[in-house]
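Trainee: return a 3D structure for these sequence lines:
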Amino acid sequence: MEEEQPMHTDDRRTVSGCFLFADHGLTEAAEAILDRCPIRSYRKGELIYSRDCFERAVGVLLSGEAEVLKGRGVVLNTLSAGDSFGVAGLFTENDRYVSDIRAVRPCRVLLLSAPALEQLFAADNAAALGYIRFLSGRICFLNQKLDAFTSSSAEGRIVVWLLENMVDSRVVIPRGYSDLSRTLGIGRASLYRCLDGLEAQGALRRQEREIEILRPELLQSRIG
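Mentor: Sure, this is the predicted structure:
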C-alpha cells in the first residue's frame, strides 16, 4: 500500500460520479476538502479492508477493480472506478467491518474519513442529501433482504442474492451452484427448480456459472 496526494483532474471527474456528488457535481468547497484526503494505492490481491483491519472512512475507487467478499470468500460484488465502500464502518463503535474488500487489479482509492465527511456536509448540503439518499436506499434494500431470508421462500432468497450481485445485468456464480445453495441455506434441487422457473418466465438466462438478468423489475417484484 502506498499513499499519495492530491487528486488529479481525472480523479475529480471520477469522484463527481459517486453517490455523494452524482446529482450536482463537485463544488469548490468540496474539492478543497477532498484535496486534503489521502489517496492510497493497492497491489493486485492486496486487502483494502478486512473484517479486523479497516478505516472509518468512505473509500471511492479512483481506478482499478476490487471485489467485496463475505464468509468463505463468496464474492458479493465487484467494484470499479467511481464505486464506493466503507459506509458501514462510519459513525459506529463496532470494531469489525462487515466484509473484506480485495484488489482484483491494482487500485487507487480516495479515503474520506468521518471528520472529512462532517466538514463536507457542513460545506455542501447537496452532498449530505446524497449520503442520506444512499443510506435510505440501503435500508430499504436490506429490509427487503431480511423479509426474504426470514421467510420460507427459497425463491425470495435467490432473487435477493441475484439482485445484490448483479453487475451490468450479469451475475457470476464464483464457486458453483452447490456452494451457492449452501450459502443461501436451501437445497440444490430447490435452487435449480427456482432458477428454472425464473428462466421460464423470462426473468433471466443461465449459461454455466453466469446468469444474465433480462428483467430485473420482475425479480424486484418477487421481494415486494
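
Trainee: could you use CA atoms for every contact and neighbour count after this?
Mentor: OK.

Trainee: can you tell me how far Leu117 sits from Arg12?
Mentor: With distances taken as CA to CA, to the nearest Å, Leu117 is found 16 Å from Arg12.

Trainee: of those two, who's got more company?
Mentor: Each of Leu117 and Arg12 has its neighbours counted (other CA atoms under 10 Å); Leu117 has more, 22 against 16.

Trainee: could you look up the SS state of the residue nearest the centre of the chain?
Mentor: Residue closest to the average C-alpha location in the chain (CA atoms, centre = their mean): Asn77, at 5.7 Å. For Asn77, the assignment made with DSSP: H, G, I helix; E, B strand; the rest coil gives strand.

Trainee: to check against the first, give me the structure of this:
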Amino acid sequence: MENIEDLLEISVFRGLPEENLRRFSGSVSLGVKHYSAGEFVAMQDSRCTGLYLLCSGRVRSYMTGSDGKQIIVEELDAPDVLAPAFVFATDNRFPVSIVTLAECRIRVVNREEMARFMHQEPVVMMNFLRLISDRSIFLSRKVNAFALQDLKGRLSVWLYENGEIRNQQQLADRLGVARPSLVRVLTELAKDGAVEFKQRKVVVTDREILRRYF
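Mentor: Okay, here's the model as predicted:
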C-alpha cells in the first residue's frame, strides 16, 4: 500500500480525506526523487511539467542575471510546494534555480493529472488557489523591496521581520548586494540605535527605528 504520510502534510492536500488522497496516489505516477545537499532540483528557464512536492529537507531558490549576479528569492523547509505558480503557466519555465540545502525527498505530480484531481476535489483546488495567491503576495512584496526601496529600506524590512542576522554573506546574497555595502548600512543602523553587533550576530534593538526606513 502506498505510503502517503508525507503527502498528508503538504498544504495543497489539507482537509482532504485520507481515503481520497490514498486513491489519488495509487492512480497516478508520483515520482519520488532523492537529493543530496547541494544538488539542483531545477535550473532557471527549464520546463516545469509537474507539481514538485517537498516532502523532506530544505531548498533555496535564486535568480541569476545575465551578468552572473545571483539573488536569493527564498528558502523553503518541508513540507511545501515548489514553484506552484508556474506549473500551469503558458510559458511554464522555472524563473529560478532550485538547489537543495540538505538531503531532500521530493515527489513530482504530472500537471495534467494534478489538474484532473483538482477538478474532482474542490478542497484541493481551493488550497492550490490559496497557495499561489499567497506566493503572488510574497513575490509582489519582494519586487517592491528590490525595485522601490534602497538598501537601507530592504535591510530594515528584513531585520524587522527576522530580528537578527546570523550570516552576513548569506544575507548580502539574498539582497543582491556586496557584503561591504551591507556592513556599511548595518553600521549606520547601529549608530541610529536600531541594531547592535553581538559577537558574530547582528540583533535588532529598536524595531520602531527600523520602521522609519520602509
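
Trainee: can you calculate the TM-score here?
Mentor: The TM-score (TM-score structural alignment, normalised by the length of the second structure) is 0.71; 207 aligned residues with a CA RMSD of 4.0 Å.

Trainee: just the buried positions in the helix ranked longest in the first structure, please.
Mentor: Within the first structure, and with DSSP state H defining each element, the longest helix by residue count is helix 125-150. For helix 125-150 of the first structure, burial by neighbour count (16 or more other CA atoms under 10 Å) applies to Ala126, Ala127, Ala128, Leu129, Gly130, Tyr131, Phe141, Gln144, Lys145, Asp147, Ala148, Phe149.

Trainee: which residues of the second structure does that helix align to?
Mentor: Against the second structure, the aligned range for helix 125-150 of the first structure is residues 122-147 (TM-score structural alignment).

Trainee: next, the mean deviation of the matching stretch compared to the first structure.
Mentor: Superposed on the first structure, stretch 122-147 of the second structure shows a mean distance to its aligned partners of 1.9 Å (mean CA distance after the TM-score superposition for the first structure).

Trainee: as CSV, the buried residues of helix 125-150 of the first structure with distance to Asn94 of the first structure would be great.
Mentor: Output for these, formatted as CSV (distance: CA to CA, whole Å):
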residue, distance to Asn94 of the first structure
Ala126, 28
Ala127, 25
Ala128, 23
Leu129, 24
Gly130, 24
Tyr131, 20
Phe141, 22
Gln144, 24
Lys145, 22
Asp147, 24
Ala148, 26
Phe149, 24
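
Trainee: which among those residues gets closest to Gly185 of the first structure?
Mentor: Closest to Gly185 of the first structure out of the buried residues of helix 125-150 of the first structure is Phe149 (9.3 Å), distances taken as CA to CA.

Trainee: leaving out the residues flanking it, which one is nearest to that closest one?
Mentor: Ranked by CA to CA, 6 or more residues apart in numbering and with sequence neighbours excluded, the top spatial neighbour of Phe149 of the first structure is Arg157, at 5.5 Å.

Trainee: the strand or helix carrying the one you found: how far from the chain's middle?
Mentor: Taking DSSP states H and E as the criterion, the element that holds Arg157 of the first structure is helix 154-165. Its chain's C-alpha centre and that of helix 154-165 of the first structure lie 15 Å apart, by CA atoms, centre = their mean, to the nearest Å.

Trainee: which stretches of the second structure form strands?
Mentor: In the second structure, strands defined by DSSP state E lie at 30-35, 40-42, 50-56, 58-64, 70-77, 80-82, 97-100, 104-110, 164-165, 195-198, 201-204, listed in chain order.

Trainee: which among those strands is found nearest to Arg14 of the second structure?
Mentor: strand 80-82 (11.7 Å).

Trainee: and the closest one, which stretch of the first structure?
Mentor: Counting by TM-score structural alignment, strand 80-82 of the second structure corresponds to 83-85 in the first structure.

Trainee: ok, residues contacting that stretch?
Mentor: The contact list for stretch 83-85 of the first structure, computed with CA atoms under 8 Å, 6 or more residues apart in numbering, reads Cys18, Val58, Gly59, Val60, Leu61.

Trainee: got it, and stretch 174-184 of the first structure?
Mentor: Stretch 174-184 of the first structure is contacted from outside by Val74, Val75, Arg157, Ile158, Ile173, Gly187, Arg188, Leu191, Arg209, using CA under 8 Å, 6+ apart.
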